[in-house]
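Q: Attaching a predicted model along with its sequence, questions to come.
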Amino acid sequence: MDRIPSPPSEFEVFLEALHGVPPRGLTACDGWTAHEVVAHLASGADLLAEQARAHLDGTPAPVVDDWAVRDLPYQAMDDRLLRRRLETGEREMTELLAHFAAADPAAVIPGLGWGMPVGEIVLHMRQEFAVHRWDLTGDDARADEVLARPELLGHSVRMLQDSLLAKDGDDFSARIRSPRQPDLLVEMRDGKGHLALVDPDDSPALEADPAARLLLLWGRRPSDPRRVRSDLSPAELQRLQHLLRGF
């Protein structure tokens, strides 16, 4: 029997899109051209690889206090060299993370990543390439397929949980709904935020296709506004958009 080919990875899809994007092309990231997006991703891939090697070698792992500073040498690179640097850095990072994940994806490796289990770090980089791919090109069928992968939504909900904790304001609750999937619940209670995937109900909600919903969670909006519809009141919609804008 012929084997069904595996779907392309988020990094492969990112590279596919990047080939048609000029270095100075504007992106959905404020203040960043495509060159700055690639610089940030290359910087992050190299950092994780460096941290993983340091753990294996028993040496101190590098840390980042300011990503804007860390990214500067990458931004100064020739764009062709930078794109090759991203490819080699991603390959090394992926191999090293796979080494740790094979032993125990739930393990937290000292000095690696952001205190997340190694399996979550792998998902985080997949999510980074998926979302930043959309930043380069906007809506298309390939972006829809990648952004709709449920494991990326699950990771994003877990990762962004703490980001809502600093939000002020009155108690609030709203749902973002996608067909045939759990609802995404966004809540503020007693000054603390909460994100969760919950069983759907019939309450008013913001409705979006799965790819658009992941974009909304990361403070973005799909290029086609018809992909998102609201049954919320204007005040509820504004509050929900405000909560998610910071991501």
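A: Sure thing, it's come through.

Q: C-alpha only now, for contacts and for neighbours.
A: OK.

Q: For Trp114, list the residues it contacts.
A: When contacts are counted by CA atoms under 8 Å, 6 or more residues apart in numbering, Trp114 touches Ile121.

Q: Then it would be within a strand, right?
A: No. If the criterion is DSSP: H, G, I helix; E, B strand; the rest coil, then Trp114 is coil and not within a strand.

Q: and the gap between it and Ser43?
A: Between Trp114 and Ser43 the computed distance is 15 Å (CA to CA, to the nearest Å).

Q: likewise Asp71?
A: In terms of CA to CA, Asp71 sits 6 Å off from Ser43.

Q: The two - which one has more neighbours?
A: The neighbour comparison of Asp71 against Ser43 (other CA atoms under 10 Å) goes to Ser43, with 23 against 19.

Q: Doesn't that one belong to a helix?
A: Yes. Secondary structure assignment places Ser43 in a helix (three-state DSSP).

Q: Pretty sure it sits against Tyr74.
A: Yes. With contact defined as CA atoms under 8 Å, Ser43 counts as touching Tyr74 (6.7 Å).

Q: next helix or strand past the host helix or strand of Arg91?
A: Assigned by DSSP states H and E, Arg91 belongs to helix 79-103. Of the helices and strands lying after helix 79-103 in sequence (DSSP H and E), the nearest is helix 118-137.

Q: And the helices in the chain?
A: Taking DSSP state H, the helices of the chain run over residues 10-18, 34-57, 67-75, 79-103, 118-137, 141-147, 150-160, 210-217, 234-245.

Q: here's the one I want to compare it with:
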Amino acid sequence: METRGFDREAPYHRLSDADLWSAFLRNCAHLTDIAAAAARDLSPDTEITWTGRTVTAPFFAEHMREELILHRWDLTGDDRTAVRALDEPWMTEHSVISVGRPLLARGRAELRLAPDERLEARLRTPGTDDIVLTADADTAGIRLAAPDGPATIESDAATRLLLLWGRRPADPSRWRSAAGPETLRRVRTLLSGY
């Protein structure tokens, strides 16, 4: 199976707000039906070619769920529903384990690190594993690890997820750092998203 490319978005840019909202609701219902049919009718290891890579049907459904939650935040900001959804541990796990390295590719390229330069950062939410980010001239890595040493950025779980996707909450007091402006600039560049 193969999905459409990103050119699928072009027709939606021309719609009025009312027509865009109707299309959104219609397509969400269609996506729900497709995900339910895939869960019911396909083996969990059925592969789908999607935006240049191969994923399984359950991954695709979970990723679409994450995209909807994240883009809801893009529209509504830090309301209680968005923060509660972004706080969910599965969101962080999916972002780190399933999407992590592709999520860092653009930012790593923008860093333009010299061959002998390396960036390592820890994003910490108290009571959970750290998200450890690494980048050098050729590669970027992301993983979960037990808290160790100082955090580069400490925040609540929802804010940490937003930072992973190149976003920031409206309230800057939700995250803190003693890493200094240059380190923060480099981490924010790495986390510039797709």
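A: Yep, that arrived. Note that this is a predicted model, so its numbers are computed, not measured.

Q: Now compute the TM-score of the two chains, please.
A: Superposed pair, TM-score by TM-score structural alignment, normalised by the length of structure 2: 0.83. Supporting alignment: 184 aligned residues with a CA RMSD of 2.2 Å.

Q: can you list the helices of structure 1 in TSV and add distance to Asp201 of structure 1?
A: Below are the helices of structure 1 laid out as TSV (distance: least, CA to CA, whole Å):
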stretch	distance to Asp201 of structure 1
helix 10-18	32
helix 34-57	38
helix 67-75	41
helix 79-103	36
helix 118-137	28
helix 141-147	24
helix 150-160	19
helix 210-217	17
helix 234-245	18
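
Q: winner for burial among these?
A: helix 210-217 (a mean of 23; mean count of other CA atoms under 10 Å).

Q: What span of structure 2 is that helix aligned with?
A: Aligning helix 210-217 of structure 1 against structure 2 (TM-score structural alignment) gives residues 157-164.

Q: Just give the nearest non-adjacent residue to Ala105 of structure 2, would you?
A: Ala140 (7.0 Å; CA to CA, 6 or more residues apart in numbering).

Q: gap between the one you found and Glu110 of structure 2?
A: 12 Å.

Q: got it, and Asp129 of structure 2?
A: 27 Å.

Q: Who has more neighbours out of the two?
A: Asp129 (16 against 12).

Q: Return the residue of structure 1 aligned against the more buried one.
A: In structure 1, Asp129 of structure 2 lands on Pro182 (TM-score structural alignment).

Q: wait, isn't that match in contact with Asp199?
A: Yes. Taking contacts as CA under 8 Å, Pro182 of structure 1 lies within contact range of Asp199: 5.2 Å.

Q: residues in contact with the match of Asp129 of structure 2?
A: Contacts of Pro182 of structure 1 by CA under 8 Å, 6+ apart are Leu197, Val198, Asp199, Pro200.

Q: In strands only, show me those.
A: Among the contacts of Pro182 of structure 1, the members falling in strands (DSSP state E) are Leu197, Val198.

Q: picking up where we left off before, can you list the helices and strands that the helix holding Arg91 of structure 1 packs against?
A: helix 34-57, helix 118-137 (3 or more CA pairs under 8 Å, 6 or more residues apart in numbering; DSSP states H and E).

Q: and the angle from it to helix 118-137?
A: Computed by axes from the mean of the first three to the mean of the last three CA atoms, to 10 degrees, the angle separating helix 79-103 of structure 1 from helix 118-137 equals 150 degrees.

Q: relative to helix 10-18, how tilted is helix 79-103 of structure 1?
A: Using the same axes, to 10 degrees: helix 79-103 of structure 1 against helix 10-18 is 170 degrees.

Q: Can you pull up the most central residue in structure 2?
A: Note on structure 2: the residue nearest the mean C-alpha position is Trp165, at 4.2 Å, using CA atoms, centre = their mean.

Q: okay, now the closest residue to that residue other than its chain neighbours: neighbour count?
A: Take Trp165 of structure 2 and drop its neighbours on the chain: the residue closest to it by CA to CA, 6+ apart is Gly193, 4.9 Å away. Here the number of neighbours of Gly193 of structure 2 (other CA under 10 Å) works out to 19.

Q: Spatially nearest residue to Ala151 of structure 2, not counting backbone neighbours?
A: Closest to Ala151 of structure 2 by CA to CA, 6+ apart is Arg122, at 5.1 Å.

Q: Arg174 of structure 2 too?
A: The shortest distance from Arg174 of structure 2 to any non-neighbouring residue, by CA to CA, 6+ apart, is to Ser155 (5.8 Å).

Q: ditto for Leu20 of structure 2
A: Closest to Leu20 of structure 2 by CA to CA, 6+ apart is Tyr12, at 6.6 Å.

Q: Ok, Asp190 of structure 1 next?
A: Once flanking residues are discounted, Asp190 of structure 1 sits nearest to Asp171: 6.5 Å by CA to CA, 6+ apart.

Q: Distance-wise, check the aligned partner of that neighbour in structure 2 relative to Ala137 of structure 2.
A: Under the alignment (TM-score structural alignment), Asp171 of structure 1 pairs with Arg118 of structure 2. Distance from Arg118 of structure 2 to Ala137 of structure 2, counting by CA to CA: 8 Å.
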